[in-house]
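Enquirer: The following comprises the amino acid sequence and a computationally predicted model.
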Amino acid sequence: MTSLKADCSQCFGLCCAALPFSASADFAADKAAGTPCGNLRADFSCGIHARLRESGYRGCTVYDCFGAGQHVSQVLYGGTDWREAPGTASEMFAVFPVVRQLHELLRHLQEAEGMPAAAALRPVLAEHRSGIEALTRLAPPALVQVDVDARRREVGPLLGRASELARAAVRGRRRDRRGADLMGARLRGASLRGVSLRGACLIAADLAGADLRQADLLGADLRDAGLAGADLTGALFLTQPQLNAARGDAATRLPDGLLRPPHWS
């Protein structure tokens, strides 16, 4: 099964070279797509990795490639980096974001396959996962032509069905807030157990002490959301980048497999 955890030691610094960013609260400088970051070392490590936030590169600390970096570097390009073979650089940089998106879909499909309540869906979930894994092994010229949005449209309803099955047993569940604009909302201590917050805008929302157990957080924007003391046990489709973008503390309870970001108080 495809590894969906980033291993930067096996990557050619692709997120630091392929992707663009603009000077903002998240990045200290402008960088064009395909231009290596000035902090990228010759060995593809980051020269300021231990002090990214203090150096104005908060955006780097919330990014996760879901293992796409090492897949592109070691599987698709056989361990030959873009400095050794400059002619591959533009293609490699174009392939990387496509694989990253496909790996994120794989991550969600794997989670859905592991839901006991969605056991009846496992054959079709596995079929879609196998199909997307096959796409990630295509030759680079074919990979850059993959319609990722079409794959999302195929997989999205299936993940939604798995979510419904997993949340069906939550008693007293309140109405779903899928796609809701909750930017800056005061939800301190709110009972959101089993609620769908899929695609909701929760930027800077106050969710301190909120009950988010079994809540569906697929695609929810948690940038600067306050999660101090919140209970996210069993939250569905929550990813590490979402947590990294939020603000929690030592009392925030997390789902299995996710890590407490080091910048949380």
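Expert: Sure, I can see it. Numbers count the residues shown, from 1 in each chain.

Enquirer: C-alpha only now, for contacts and for neighbours.
Expert: Will do.

Enquirer: What are the boundaries of the helices in the stretch 1-150 of the chain?
Expert: Taking DSSP state H, counting those that start in this stretch, the helices of the stretch 1-150 of the chain run over residues 14-17, 58-61, 68-70, 89-113, 122-136, 140-143, 148-167.

Enquirer: Mean neighbour count and distance to residue 232 added to the ones you listed, as a markdown table?
Expert: As requested, those are exported to a markdown table (neighbours: other Cα atoms under 10 Å; distance: least, Cα to Cα, whole Å):
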| stretch | mean neighbour count | distance to residue 232 |
| --- | --- | --- |
| helix 14-17 | 23 | 29 |
| helix 58-61 | 18 | 21 |
| helix 68-70 | 28 | 26 |
| helix 89-113 | 21 | 15 |
| helix 122-136 | 17 | 24 |
| helix 140-143 | 15 | 35 |
| helix 148-167 | 17 | 14 |
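
Enquirer: Quick one: the ones you listed as a markdown table, columns for distance to residue 225 too.
Expert: Rendered in a markdown table, the data for the helices of the stretch 1-150 of the chain read as follows (distance: least, Cα to Cα, whole Å):
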| stretch | distance to residue 225 |
| --- | --- |
| helix 14-17 | 25 |
| helix 58-61 | 15 |
| helix 68-70 | 27 |
| helix 89-113 | 22 |
| helix 122-136 | 31 |
| helix 140-143 | 35 |
| helix 148-167 | 23 |
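
Enquirer: then this one, side by side with the first:
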Amino acid sequence: MPAPRPNLLADCSSCFGLCCVALPFARSSDFAVDKDAGEPCRNLQEDFRCGIHTKLRSSGFRGCTVYDCFGAGQQVSQHTFGGRSWREDTALAGRMFEVFPVVRALHELLWYLTEAVGLPAAEPVRARLQSALHATEALAGGSAEELAQLDVDRHRGHVNEVLLAASDLVRAQAKGKKRNYRGADLVGKRLTGIDLAGASFRGAYLVAADMRGSDLRFADMIGADLRDTDLSGADLRKSLFLTQFQINAAIGDTETKIPDALERPPHWD
């Protein structure tokens, strides 16, 4: 897997704490309190840093350790709004919070497209992938007004067509029958001892599933819900379209193998 572009990695030091303000969350096992969209988290400090960053999990904010903005935070903060913060210019707040999730969605697509462009097996559709990549980059670099009016779901649908074509080409490298779990409800399922190489888990619900020791090479993981999925000892080195967000949400151990583009979550150790 090719190394990701630096602008697709979150840089909280260049962001105005947008994920801590723009997004809502509800009291649950992931968050200790309720918070409305546009309301600053009670742990957000004046310098836009988290006051409990080193103890988020023990403080009941596990959801924060899972979230990843794909670099949308610094893009919106430093580029879309030119370094003007919602605290300094309160008139910007509403529009800034509105476009942040739009840019995040575009950056997530850029993550997938960047990976797909570098896959040798995707050569037959590389021109289409590059076209989609450039178009998505242009949209992500648009003005706040343009981003607010963008139909991101429609664009995602167009991009998904070429990503699916690339997935089919890459998954064909796996030997044997390719299992199709696309959109499947696999919550809590035991999937150990099954040949999962080249399988499609696109949009599958794998919450708390048991995938210990599984061979997930060439498996398409785009949009798969991996919350509390046990990936101990699993081989995901060549899994397709895996994100840091998914890895952070899963359970792993020292034997879990992940793509070079991703970081091993601290809570796995």
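Expert: Everything's here; your move. The structure displayed is predicted, hence computed values, not measured ones.

Enquirer: hmm, back to that, residue 45 of structure 1 is nearest to which of the helices of the stretch 1-150 of structure 1?
Expert: Each of the helices of the stretch 1-150 of structure 1 was scored for nearness to residue 45 of structure 1 using Cα to Cα, and the closest is helix 14-17 (9.3 Å).

Enquirer: What residues in structure 2 pair up with the closest one?
Expert: When helix 14-17 of structure 1 is aligned against structure 2 using TM-score structural alignment, it corresponds to residues 18-21.

Enquirer: Next: stretch 134-142 of structure 1.
Expert: Mapped onto structure 2 using TM-score structural alignment, stretch 134-142 of structure 1 covers residues 138-146.

Enquirer: what about the matching stretch, start to end distance?
Expert: End-to-end distance for stretch 138-146 of structure 2, by Cα to Cα, to the nearest Å: 11 Å.

Enquirer: what does stretch 147-154 of structure 2 give?
Expert: Taking Cα to Cα as the criterion, the two ends of stretch 147-154 of structure 2 lie 13 Å apart.

Enquirer: Just the residues contacting that stretch, thanks.
Expert: 95, 98, 99, 102, 103, 105, 106, 139, 140 (Cα atoms under 8 Å, 6 or more residues apart in numbering).

Enquirer: Tabulate those residues (JSON lines), appending distance to residue 264 of structure 2.
Expert: Conversion of the contacts of stretch 147-154 of structure 2 to JSON lines gives the following (distance: Cα to Cα, whole Å):
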{"residue": "95", "distance to residue 264 of structure 2": "34"}
{"residue": "98", "distance to residue 264 of structure 2": "31"}
{"residue": "99", "distance to residue 264 of structure 2": "30"}
{"residue": "102", "distance to residue 264 of structure 2": "27"}
{"residue": "103", "distance to residue 264 of structure 2": "25"}
{"residue": "105", "distance to residue 264 of structure 2": "23"}
{"residue": "106", "distance to residue 264 of structure 2": "24"}
{"residue": "139", "distance to residue 264 of structure 2": "31"}
{"residue": "140", "distance to residue 264 of structure 2": "28"}
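
Enquirer: quick check, nearest of those residues to residue 169 of structure 2?
Expert: For those, with residue 169 of structure 2 as the reference and Cα to Cα as the criterion, the closest is residue 106, at 23.6 Å.

Enquirer: how far away is the closest one from residue 135 of structure 2?
Expert: Where residue 135 of structure 2 is concerned, residue 106 of structure 2 sits at a distance of 10 Å (Cα to Cα).

Enquirer: what does residue 212 of structure 2 give?
Expert: Separation of residue 212 of structure 2 from residue 135 of structure 2 (Cα to Cα): 39 Å.

Enquirer: Check residue 86 of structure 2 too.
Expert: Note on residue 86 of structure 2: its distance to residue 135 of structure 2, by Cα to Cα, is 28 Å.
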